[in-house]
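*Asks:* with the input below, show me the fold.
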Amino acid sequence: MADILSDFSSVDIHDGSVGKDAVEAGNLAATEHIKGMVSAANTNSETGTPPQAPPPPLLTEHPLLPFPTITSTARKAKPLPRQRWSIFRVPDHIREVDRIAYTPRFISIGPFHYKAPALKAVEGRKLRFLNRMLERISHQNEITQEGLKDAMKKLEGNTRECYSEEFENIKSDEFVTMMVLDGCFVVELLRLSGMSYKKELADDPIFATRSLPQNLGRDLLMLENQLPLFVLQKLFELTSSGKEETSLESLALQFFEPLRLGKEAIENLNVEKNMLYPHLLALFHSSFEPTNPHPPPTPIQNSSTSTHTYRTFSGKGWVYSAKSLSHAGVKFGTKPGNVLDMKFNDEDNVLQIPTLFVDDNTSPVLRNLLVYEQYDRWASPYFSSLAVFLNNLVVTLDDMVILKQSGIIRAHCGDAELVNFLYSLTKDLAFDMDDCHFGKIIQDIRGFYQTKTVKFRLFRRRTLKRIYKRIVPILMNITIIYVTTMISVYYNKP
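*Replies:* Got it, this is the predicted structure:
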């Protein structure tokens, strides 16, 4: 009993900072664990075997890292417009985690996958959409295919500047033709989807299927598969019949609605008229802007430990795992709406996280949102924050079970595959906790975890567990000795 009491007296009820040695130990454990997981994932991808659950971490719980001091100007409320170098090729070291997430499978838009052999079958459909569009507006609009090319020719220079590569192999006339065909296909597809969204007849084979609209939408949300939005806007204006009331942005958000991570309907389709989004992926990203943005964490005053070293660490150590929080008294629940609108109620200790649906579309959509944030520093890192937060919550399969039972994650795959999926989201992720969208929630959870009530609850749990481990074997030994003695006495009676 003395060692148990000494264990309770040694519990550190601190103010959020930890010692340097503890932090280094936690970082080392987290780093080695993640390296082992990545190595196992790469081996699985080479051998074709299904992903296995990662081994448990070296520590039962990683020591928390010092939370960074947040300045009032550290976070931007909204993304700033940016045109030049807004469309990038995904680097190989990111692509290797999930190659199909970044490569279109049905339609090529823009120069990165121009004339890709696997996508040639759709080129005829692009021309059909262009002719259909021109025929539809022929009575109200005198624009011709040559007129569209002349308009795109004026935008060619600005369009090329939006890409991170020169594409000198694509001559000017060919590039302009590509802009017309690809842009008109996207514009006409969105117009048809608007009719389908309003339960009207969209007279095209694409909308006679259940899967093709979503498959095309998934391809149109890939970073490498983008045309600048100003190109689409110009084509939308030039091919207008004069009867359209819905904006191009609203049509796009309606079309992408089935691909939203929470499967929720977009309640407000009003987009900022003065905001010139770089491309459709950026527009889709902006639609997740939280209805009630979280305030930044309270600055830590007079902190004795410098946090500059750790704030760019995107691994574990910022918040305890779901199992540990559950033991501390945190209850997990879900709420409808945007996946970014999570909430921690410190009065009843409930962490509410909107449901994240994991299906075949989740990985491509989420990974392209993440890579967009990585390669556009003006984009708010909403999904980078979500990836880091979930990666901290899930350490073992037990944590995943808690999130699934509470309705936070819904999926048709196994727990081990889900754990590996969350780990892979933060691989090579450049992140700064100064910009963490959930910084205030993390700070509130950490504060709750360090209260005396929670410390005593955890101490009591550890004590009972220790007593159970010591008493039960003793009772079992006594029972065995007693039974053995009674049997011996019974059979040795004279």
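*Asks:* use CA for all of it now, contacts and neighbours both
*Replies:* Fine.
*Asks:* correct me if wrong: L369 contacts L281.
*Replies:* Yes: contact criterion CA atoms under 8 Å: L369 and L281 qualify, at 7.3 Å.
*Asks:* shared neighbours of these two, which are they?
*Replies:* Contact criterion CA atoms under 8 Å, 6 or more residues apart in numbering; no residue bridges L369 and L281 by contacting each.
*Asks:* for S240, give its distance to V187.
*Replies:* Computed as CA to CA, to the nearest Å, the S240 to V187 distance reads 10 Å.
*Asks:* these two: who's more crowded?
*Replies:* Per other CA atoms under 10 Å, whichever of S240 and V187 has more neighbours is V187, with 22 against 15.
*Asks:* what's the end-to-end length of stretch 213-233?
*Replies:* Stretch 213-233 end-to-end distance (CA to CA) = 21 Å.
*Asks:* buried set for stretch 458-469?
*Replies:* 458-459, 463 (16 or more other CA atoms under 10 Å).
*Asks:* what comes into contact with that stretch?
*Replies:* When contacts are defined by CA under 8 Å, 6+ apart, stretch 458-469 is touched by residues 4, 8, 327-328.
*Asks:* also this sequence, please, to line up against the first:
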Amino acid sequence: MDEPSWINTVRTKLKEVHPRTHANRPWTIFKVPDNISRNETKTYDPFVASIGPYHYHASQRGTTLAMQNHKWLCVRWFLSRHQSRQLATMLLDKCLLAMKALDVEVRNCYSEDVYNLDPHKLASIMLLDGCFIIHLLLKQVMKKAEKVIKHEEKDEEKEKKVVEDEQNVELDVEGEEEIEGPLLGMLWIWNLVLYDLLKLENQIPFFVIETLFDILRAPADESIDLPKLALQLFSGFGLSSAVTNTKSAHYLLHLFHQSLIPSDGHNQLYLAHTQMVNEWIPSATKLRLAGIKFTKKNTTSSFLDLSCKNGAIEIPELFLYDYNNTYTLFRNLIGFEQCYTGAKSYISSYTNFMNCIINGPKDVHLLEMKGILINQLRPQDGVVKLFNQLSDQIQCSSDDSYLQDLFIEVKKYTESRCHKWTNGLMERFFQ
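*Replies:* Alright, predicted model coming up:
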């Protein structure tokens, strides 16, 4: 390549690369880095419900295509609740224009540039996925809401007088049962949907959900609290959650992560520690031989609320009933902590601690006997494998671990016990 051609190639490349327009919000929705994902596509890719732009292509085939059609039914249902075709048309236009107006803010939530989607396509994705999520949330209170709506139905004779042009949306006012379509009764799908909604790459901004809800809400929705409904939706996972400030959540995974963080002050990160230690301690059976006691912690708001005092480690109970789903959920929570600079490494620190104390079936049995592990994984080494894999390739430094005080306390206690035991043995041996 001659000199002018080489220079022109560099110039062309510089012209192709443009800085992204920045909004007031930092990146919050990430692609999982290769060192964390390890090509585990099933862990981070949606099973049946593609949400947001990263996996939009996956919504065009198989079960995810059927779910995509279901999303359109969700939009129709929201519009039909108002029982006016003219109003439905107006609300649809308002939603689309609102989504397009948020284009820059939406794009700047994603760490990967979604340049392959024009503003109209991205607005459509936000509309479909936002209505789909809101419908899932409202299903929990749907029966109560529908009773109120029935009292607000317009007189049929008055409805017949409404003159509509061809541009109006022709909607049928049907019951909520009609929305399910071919997915009705497939409970296994809806269970997977909940896990899809908590995957790091499978998110839309929460302000999109709130904007759509504000436009489409019916009179019966006035008392609805979307974040609280979302936490209720995920309550079946068996992870005790704390009362949290739900107003600052960026998206559903962030909201769920916030709900798991212990609420009491002594479990806050970045305390002024007097010393730094490596994030490692022996297994549970070895710690027991060194005099450490393990007890189940009952009075707690979160399964992360561990403590150690006077040689006793208190750990809240943890339900382990399905390997793949538990691994998927925890791994995405960890991925969120590893990617988002505003997140505290609670899940990463917890899994590191559990990986330390669970080194074999005897450790699992000990924690089961103490009521700390409610374990349905078989064989027992499934628990060992679970926490070993969860901790793989995860960076968790001691200076940002909320469990650092616990590690310090355990090491002080075991070293003190070992020193006393050695001195006592020497005294008896040489007397």
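*Asks:* what's the TM-score here?
*Replies:* Their TM-score after superposition, calculated using TM-score structural alignment, normalised by the length of structure 2, is reported as 0.76; 361 aligned residues with a CA RMSD of 3.0 Å.
*Asks:* among the contacts of stretch 458-469 of structure 1, name the buried ones.
*Replies:* 8, 328.
*Asks:* would you turn the contacts of stretch 458-469 of structure 1 into JSON lines with distance to N42 of structure 1 and secondary structure?
*Replies:* Formatted as JSON lines, these follow (distance: CA to CA, whole Å; DSSP: H, G, I helix; E, B strand; the rest coil):
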{"residue": "I4", "distance to N42 of structure 1": "44", "secondary structure": "helix"}
{"residue": "F8", "distance to N42 of structure 1": "43", "secondary structure": "helix"}
{"residue": "H327", "distance to N42 of structure 1": "34", "secondary structure": "helix"}
{"residue": "A328", "distance to N42 of structure 1": "35", "secondary structure": "coil"}
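*Asks:* I471 of structure 1: which of the contacts of stretch 458-469 of structure 1 is nearest?
*Replies:* I4 (14.2 Å; CA to CA).
*Asks:* aligned to that closest one, what sits in structure 2?
*Replies:* Under the alignment (TM-score structural alignment), I4 of structure 1 pairs with nothing in structure 2.
*Asks:* residue contacts, I4 of structure 1?
*Replies:* With the criterion set at CA under 8 Å, 6+ apart, I4 of structure 1 makes contact with T463.
*Asks:* again, only this time at 10 Å
*Replies:* 10, 459, 462-463, 466-467 (CA atoms under 10 Å, 6 or more residues apart in numbering).
*Asks:* tell me how far it lies from R457 of structure 1.
*Replies:* 14 Å.
*Asks:* isn't V364 of structure 2 right next to I357, touching?
*Replies:* Yes: V364 of structure 2 is within contact range of I357, at 9.0 Å (criterion: CA atoms under 10 Å).
*Asks:* need the overlap of contacts for the two.
*Replies:* Joint contacts of V364 of structure 2 and I357 (CA under 10 Å, 6+ apart) are 284-285, 384.
*Asks:* closest one of those to L102 of structure 2?
*Replies:* V384 (45.6 Å).
*Asks:* which residue lines up with the closest one in structure 1?
*Replies:* Match for V384 of structure 2 (TM-score structural alignment): V419.
*Asks:* one more: F353 of structure 2?
*Replies:* Match for F353 of structure 2 (TM-score structural alignment): F389.
*Asks:* name the helix or strand for its match, please.
*Replies:* helix 382-393 (DSSP states H and E).
*Asks:* against which helices or strands is the helix or strand following that helix packed?
*Replies:* Per DSSP H and E, the first helix or strand lying C-terminal to helix 382-393 of structure 1 is helix 397-405. Contact here means 3 or more CA pairs under 10 Å, 6 or more residues apart in numbering; DSSP states H and E; on that basis helix 397-405 of structure 1 packs against helix 322-327, strand 331-333, helix 382-393, strand 409-411, helix 415-425.
*Asks:* so which bits of helix 397-405 of structure 1 are buried?
*Replies:* So helix 397-405 of structure 1, judged by 16+ other CA under 10 Å, has buried residues 397, 399-404.
*Asks:* go through the buried residues of stretch 458-469 of structure 1 and name the one nearest T485 of structure 1.
*Replies:* Nearest to T485 of structure 1 among the buried residues of stretch 458-469 of structure 1, with distances taken as CA to CA, is T463, at 32.9 Å.
*Asks:* now the closest one: which helix or strand?
*Replies:* helix 452-491.
*Asks:* what are the ranges of the strands in structure 2?
*Replies:* Per DSSP state E, structure 2 carries strands over the ranges 293-296, 307-309, 312-315, 318-320, 373-375.
*Asks:* could I get the buried residue list for the last one?
*Replies:* Within strand 373-375 of structure 2, the residues that qualify as buried are 373, 375, counting by 16+ other CA under 10 Å.
*Asks:* residues touching that strand, excluding its own?
*Replies:* Contacts for strand 373-375 of structure 2 (CA under 10 Å, 6+ apart): 296, 315-322, 364-368, 382-383.
*Asks:* same check, this time on the second one
*Replies:* When contacts are taken as CA under 10 Å, 6+ apart, the neighbours of strand 307-309 of structure 2 outside the stretch itself are 266-267, 292-295, 297, 313-316, 403, 405-410, 413.
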